[in-house]
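Engineer: Structure here, sequence nowhere to be found:
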């Protein structure tokens, strides 16, 4: 399988925020990230501060900081956790087309459930290892269907870029006006299908890029 090194999703997220100092006994990485993601869902990205999160967890902010490191590391760990969760929920599929379709729909449904999710992803300053493992996580599913790694990466990134861009319009400052004449759901369904058909055409024209 083409996957990120020897780390599972949970193990990799744990490594990204470091463990140079022991965490307070009442805290755990799972609890911190779950609460941070819930705060993101209910109050938006701007509300995700170390102080707010510490209050919700019933701890002092310095204790939380010692556990997570700087906020930039918390944000990247949240993004990694959400992305890994989405991939796990997509699971396996009987073809690359069905997997890519399910992948796009899972990303889109997450944007609907967590409106600031696109902002979270686009504002995350990933380290090179984090970016590499995220792309490998997604591309590995297509490689399992015989798609060559570089093409698999391009295919998954094209779907991610499409969803992030459409989500930015659907939840942006002009969303209310746009929704009066547009159905973002219909645009998503149509464009995802066109995108997948385009990749199918490219693969048919250049089968050598599939393994």
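Structural biologist: The structure has been received and is ready for your questions. Worth saying up front: this structure is predicted, and the values here are computed from it rather than measured. Residues are numbered from 1 along each chain as shown.
Engineer: C-alpha from now on. contacts and neighbour counts both.
Structural biologist: Will do.
Engineer: in the protein, which spans are strands?
Structural biologist: Here the chain has no strands by DSSP state E.
Engineer: Pick out the residue closest to the middle of it.
Structural biologist: Centroid-nearest residue in the chain: residue 83, 3.1 Å away (criterion: CA atoms, centre = their mean).
Engineer: distance of the closest residue in space to that one that isn't next to it in sequence from residue 96?
Structural biologist: Spatially, and ignoring its direct neighbours in sequence, residue 83 is nearest to residue 134 (7.7 Å; CA to CA, 6 or more residues apart in numbering). Using CA to CA, to the nearest Å, we find residue 134 at a distance of 18 Å from residue 96.
Engineer: What of residue 108?
Structural biologist: For residue 108, the distance to residue 96 (CA to CA) stands at 18 Å.
Engineer: Put this next to the previous one:
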């Protein structure tokens, strides 16, 4: 692509053009200089919006995750949300391979820690999943989608792998197995919680030992 005529910049414009550049040149071609050429500005113009490439990648990663979550329609079941979220991420990574690498290496943004665990876990906790388990499950599904993108290369390696597996089917099998594990863990936690409640009410521990004064 040639250099474009300079245009007023805002963060949304820079992000949009950064993703377009990623599509055209891949991750290795994504640089502030290339992005500046694309927009017809000098690289320092970005500093009003992104202080470094690391910050740009952080915002791109956040946008990828936000888009995936937005793609999930309201669900009646937490496992359905996880499945749909995992598929949305994988679809993004398949259609835009560099996106997976961005998510794998992007550093947390300054102030991102203020995004509470509760808000991240909310799609699952609203279905009565414990926050800690919800965070573990979302992280695991995200990691599966990122890692799976490594199995979907182009060229000779893809042809070789296609002789060994069906990419779509294998991903679905892995996703189902992963979520089934969290579903089983949640069931075990619930059973343990009910036992503990009963034992506390009786004043005894798991082995009949009194735990109350």
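Structural biologist: Ah, there it is. Nothing here was measured: the structure is a model prediction, and the numbers come from that model.
Engineer: Work out the TM-score between the chains.
Structural biologist: The TM-score (TM-score structural alignment, normalised by the length of the first structure) is 0.79; 187 aligned residues with a CA RMSD of 2.5 Å.
Engineer: coming back round to it: and the residue nearest to the centre of the first structure? What does it align with in the second structure?
Structural biologist: The alignment partner of residue 83 of the first structure in the second structure, by TM-score structural alignment, is residue 65.
Engineer: same question, residue 52 of the first structure
Structural biologist: By TM-score structural alignment, residue 52 of the first structure lines up with residue 34.
Engineer: all helices for the second structure, in order.
Structural biologist: In the second structure, the helices defined using DSSP state H lie at 11-25, 32-39, 53-70, 78-95, 97-105, 117-125, 131-148, 156-162, 167-202.
Engineer: Tabulate these in a markdown table, adding columns for distance to residue 45 of the second structure.
Structural biologist: Formatted as a markdown table, the helices of the second structure follow (distance: least, CA to CA, whole Å):
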| stretch | distance to residue 45 of the second structure |
| --- | --- |
| helix 11-25 | 10 |
| helix 32-39 | 8 |
| helix 53-70 | 13 |
| helix 78-95 | 29 |
| helix 97-105 | 22 |
| helix 117-125 | 33 |
| helix 131-148 | 32 |
| helix 156-162 | 40 |
| helix 167-202 | 42 |
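Engineer: right, and residue 153 of the first structure touches residue 137 too?
Structural biologist: No. Contact criterion CA atoms under 8 Å: residue 153 of the first structure and residue 137 do not qualify, at 9.7 Å.
Engineer: between those two, which one's more packed in?
Structural biologist: residue 137 (22 against 19; other CA atoms under 10 Å).
Engineer: ok, back up a step: how far away is the residue nearest to residue 83 of the first structure from residue 26 of the first structure?
Structural biologist: Applying CA to CA to residue 134 of the first structure and residue 26 of the first structure gives a distance of 29 Å.
Engineer: More neighbours: these two, which one.
Structural biologist: Taking neighbours as other CA under 10 Å, residue 134 of the first structure and residue 26 compare with residue 134 leading, 18 against 9.
Engineer: which stretch among the helices of the second structure comes nearest residue 111 of the second structure?
Structural biologist: helix 53-70 (11.5 Å; CA to CA).
Engineer: Can you tell me which helices and strands the closest one packs against?
Structural biologist: In this structure, helix 53-70 of the second structure makes packing contacts with helix 11-25, helix 78-95, helix 97-105, judged by 3 or more CA pairs under 8 Å, 6 or more residues apart in numbering; DSSP states H and E.
Engineer: will you turn those helices into TSV that also has mean neighbour count and distance to residue 59 of the second structure?
Structural biologist: Converted to TSV, these look like this (neighbours: other CA atoms under 10 Å; distance: least, CA to CA, whole Å):
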stretch	mean neighbour count	distance to residue 59 of the second structure
helix 11-25	16	8
helix 78-95	20	16
helix 97-105	19	10
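Engineer: right, and the ones you listed - which one's nearest residue 180 of the second structure?
Structural biologist: Between residue 180 of the second structure and these, the tightest spacing by CA to CA is seen for helix 78-95, at 8.5 Å.
Engineer: tell me what the closest one is packed against?
Structural biologist: helix 53-70, helix 97-105, helix 117-125, helix 131-148, helix 167-202.
Engineer: in the superposition, what's the average offset of that helix relative to the first structure?
Structural biologist: In the superposition against the first structure, helix 78-95 of the second structure averages 0.7 Å from its aligned positions (mean CA distance after the TM-score superposition for the first structure).
Engineer: now do stretch 60-69 of the second structure
Structural biologist: Mean deviation for stretch 60-69 of the second structure: 1.0 Å (mean CA distance after the TM-score superposition for the first structure).
Engineer: okay, and stretch 122-135 of the second structure goes to which residues in the first structure?
Structural biologist: Residue span in the first structure matched to stretch 122-135 of the second structure, by TM-score structural alignment: 140-153.
Engineer: gap between that stretch and the chain center?
Structural biologist: 18 Å (CA atoms, centre = their mean, to the nearest Å).
Engineer: mind checking the end-to-end distance for that stretch?
Structural biologist: In stretch 140-153 of the first structure, first residue to last residue: 9 Å (CA to CA).
Engineer: Show me what residue 126 of the first structure aligns to in the second structure.
Structural biologist: So, by TM-score structural alignment, residue 126 of the first structure is matched to residue 108.
Engineer: where's its match relative to residue 132 of the second structure, distance?
Structural biologist: 20 Å.
Engineer: Between these two, tell me which one has more neighbours.
Structural biologist: For residue 108 of the second structure versus residue 132, the count of surrounding residues by other CA under 10 Å is larger for residue 108: 15 against 12.
Engineer: Thank you, goodbye.
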